[in-house]
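Novice: predicted model, plus sequence, below.
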Amino acid sequence: MSEIYTTIIFLFVLFALLGSSVWIGLALMGVAWVGMELFTTRPAGDAMITTIWTGASSWTLTALPLFIWMGEILYRTRLSEDMFRGLAPWMRWLPGGLLHTNIAGCTIFAAVSGSSAATLTTVGKMSIPELRKRGYPEFMIIGTLAGAATLGLMIPPSLTLIVYGVSINESITKLFMAGIFPGLVLAGLFMAYIVGWHFFYKGERPQEEPKMTLGQMLAESRFLIPVLLLVAVVIGSMYLGYATATEAAAVGVLGSMTLALAQGSLTWNTFSASLMGATRTSAMIALILMGASFLSLAMGFTGLPRALAGWIDQMNLSPLVLIIALTLFYVVLGMFLDGISSVVLTMAIVEPMIRQAGIDVIWFGIFIVVVVEMAQVTPPIGFNLFVLQGMTRHEISYISKTAIPMVGLMLVMVVILVAWPELATWLPENIRSTPSG
């Protein structure tokens, strides 16, 4: 019974702090402080200082601001526009036409950004005006963009996977490898949705795009090549064992700066804006991770994670039933918290559960990314919905309706992961990689 009272106190303090608009990182520290003071004899101040410093000084964590900065540089220069220009000729012949540029553009940009919001903003500012001008239905433009932007959370370098890896002390490179195939499969599901719309709603099709010769398509592709080369160098250096995640991120920053400089779009204003944007985002995530580290320590002292893991073990739940329960849990949690907050807030309790159930932690990292992707497009706190509202001026309710089919496809992706776990585990198990830093 004591574990029940402890849990109630933790939850009460947490929701009280979050409800009073305290920053999430500070709210987590506040809950941990209360837990340390009420349930342990160790001085809370000393524990907090030690834990926060240890969490913030992680070498693995240095990859986070660098990948964010790389995405910011691409977002604020003309490289992102060139990427779209080079991509469009190859998408126009597919059933569904240029709507596929939302999916393909988000997939490619996700491979150099890692942020769902940055992916959405970058691709959206290019594709929305072009697709509207060509007469594509608004419902499909917004819905496909809302769903495809979540690929920034899965396709490496993924900020959520970095945070997950740091939280459970697992190799970032292995997690990045695990995200490739599931990310591509999810992108394929989104594209299949567009193809289905093309054939089932023939009256909504816009006029066909003008034909282009192969030579014209290849000529336009020259704008796409620099970004693809950057992706290949950054991701390939990690997977082939030449660089750690942090070193690959540094190469990505230098590469994106070099490309922007060669293109003539890297000015002092874009450089400083990208640096400050990366600093703000990194500081926000670092504060959340600091609070989560302290909360994990406090929960460890109370014995709550071990007690809950033991309780789950006594229930004799199969791994499948546990995954179903956790899916429902994270979908509900995602309605109120963003993805990274959901991960760091729950790992102290969920990690012992999944290890006790014999669930592969690499596979679970991909699973948790898929379910927190849903959080990006589910009201009331779906971050992508607010970004799209700012870009399109539509009501949140309308944008939410456009995203419902994409949420359904993410649930299908969860089923696929459960049915074929090798989709996430094959690459990390069969390709030589470097340490997590």
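Specialist: Okay, I see it.
Novice: make it CA atoms for all contacts and neighbour counts henceforth
Specialist: Fine.
Novice: tell me the contacts of residue 387?
Specialist: 117, 120-121 (C-alpha atoms under 8 Å, 6 or more residues apart in numbering).
Novice: want to throw the residues you listed into a markdown table with distance to residue 182, secondary structure and neighbour count?
Specialist: Putting the contacts of residue 387 into a markdown table (distance: C-alpha to C-alpha, whole Å; DSSP: H, G, I helix; E, B strand; the rest coil; neighbours: other C-alpha atoms under 10 Å) gives the following:
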| residue | distance to residue 182 | secondary structure | neighbour count |
| --- | --- | --- | --- |
| 117 | 20 | helix | 21 |
| 120 | 19 | helix | 27 |
| 121 | 23 | helix | 20 |
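Novice: then this one, side by side with the first:
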Amino acid sequence: MDLAWVAVVLTGALFLLLGLGVWVAPALIAVGIIGMQVFADAPGGSILATTAWASSASWTMTALPLFIWMGEILFRTKLSDDMFAGLAPWVERLPGRLLHVNVFGCGIFAAVSGSSAATAATIGRISLPELKARGYPESISIGSLAGSGTLGLLIPPSIIMIVYGVAAQISVARLFIAGVLPGLLLVSLFSGYVMIWSLLNKDKIPAAGLAMRFAAKVYSTRRLIPVILLIVGVIGSIYAGYATATEAAALGVVGALLVAGFSGMLNKASIMASLLGAVRTSTMIFFILLGAAYLTSAMSFTGLPAELANWIAAEKLPAWALLAALTVFFIVLGCFLDGISIILLTTSVILPAVQAAGIDLLWFGIFVVLVVEMAQITPPVGFNLFVVQNLTGKDIFAVAKASFPFFLLMVVATILITMFPQIVLSLPQAMVAR
């Protein structure tokens, strides 16, 4: 059968299963079995057994549950309260005032969480009620939270970067370092937009509160110092070469336990809740990883990835055209799937084509994360939209409308790293040169 028809049949089967409400992992396995048995005549059962072991027996993947547990521990502390109390005095004089707490708070929590949903939920449960009580416009409050919450995917340690690193066989430590500058770029774009919006809508922003002395501002930030030290310890140990991503994850868990202990929130109930939360999330991700690995094997047997790569090489398709097409493709997928599923579902087919186009796989990892960030705030299945909807009770399309300017800012960030790839590559190159 022509490979184009193979692609159509397998894609149609996958979307049919997903549309029927089948879980992502079983749907991937089912499509893999169809590919193996119908189009490749391969021993599907034996390959499933070996794939299940190969996809999970990875030392690098041990960082995944550890970083998830670190975020779960901190999610159950008073960190969100500390964020608001510590950041509010410093942003009071900026155009937009306390709206910047959403942006900077999400940026800081993203550096200890790795999850966009956890980032948005943690910051939003304190910031949204406070902003509403002080008279800030609801649309910009909601939009800045939903948009900034996506920083949990880009600012390391990022769960989705670990998944991509394993799938693409790229160093997770280098991916983490590559995400630092793009993360700061996105924080700057979000904060800049809040300033511009506020200057254009001065009448909608409440008046500034009483000015605080510098010493009082520093004192109000004291509760953030342990978290800042934790961020520096985790990322700094990787950049300096003292620890691998897995070792840094273990360090992060110990640091998170210490932070929770100092905050008075560490007890048997919180530890068990954080462990169960980490187990649920990790199990879900590993199950999807197994299904995606099996589908990858099926795709290899059918010859689709190699054929696509050969076609791109023969057509001499420019890198920018491929990236533009993939951006649209990922955004469309984001309307129906979560970010991890998108990465695992597409890697087997897309990476050979990306390599054929001469695109650096490390850079492409950050590009993919940025585009998947956009998918987090696209209806109807944008995870951050659901989180903010649960916090506010607003209609999901109202939340999406409020988030749209931040979606466009992510598009700008994607264009910038495409035009200036050193935004992504400079720190990893410096790390290797050390």
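Specialist: Structure received. The structure displayed is predicted, hence computed values, not measured ones.
Novice: the residue minimising distance to the centre of the second structure is in what secondary structure piece?
Specialist: Central residue of the second structure (C-alpha atoms, centre = their mean): residue 153, 1.8 Å from the mean position. Here residue 153 of the second structure sits within helix 151-154, counting by DSSP states H and E.
Novice: any chance you could list what contacts that helix?
Specialist: 106-107, 109-111, 113-119, 158-161, 179-180, 182-183, 186, 366, 369-370, 373.
Novice: mean deviation of that helix from the first structure?
Specialist: After superposition onto the first structure, helix 151-154 of the second structure sits on average 0.4 Å from its aligned residues (mean C-alpha distance after the TM-score superposition for the first structure).
Novice: what's downstream of that helix, the next helix or strand?
Specialist: That would be, after helix 151-154 of the second structure and using DSSP H and E, helix 159-168.
Novice: next, the mean deviation of the helix or strand following that next one compared to the first structure.
Specialist: Counting by DSSP H and E, the next helix or strand C-terminal to helix 159-168 of the second structure is helix 172-178. With mean C-alpha distance after the TM-score superposition for the first structure, helix 172-178 of the second structure departs from the first structure by a mean of 0.4 Å once superposed.
Novice: can I get the contacts of residue 387 of the first structure in CSV with distance to residue 11 of the first structure?
Specialist: Below are the contacts of residue 387 of the first structure laid out as CSV (distance: C-alpha to C-alpha, whole Å):
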residue, distance to residue 11 of the first structure
117, 29
120, 33
121, 34
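Novice: and the residue nearest to the centre of the second structure, what's its match in the first structure?
Specialist: Under the alignment (TM-score structural alignment), residue 153 of the second structure maps onto residue 153 of the first structure.
Novice: for the strand or helix carrying residue 298 of the first structure, which residues meet the burial criterion?
Specialist: Per DSSP H and E: residue 298 of the first structure is located in helix 268-302. Buried residues in helix 268-302 of the first structure, counted by 16 or more other C-alpha atoms under 10 Å: 270-271, 274-275, 277-278, 282, 285-299, 301-302.
Novice: do stretch 53-72 of the first structure as well
Specialist: 55-56, 60-72.
Novice: residue 396 of the first structure reaches residue 389, doesn't it?
Specialist: Yes. The pair residue 396 of the first structure / residue 389 is scored as a contact, 6.4 Å apart, by C-alpha atoms under 8 Å.
Novice: residue 265 of the second structure touches residue 76, doesn't it?
Specialist: Yes. Counting by C-alpha under 8 Å, residue 76 is a contact partner of residue 265 of the second structure at 7.3 Å.
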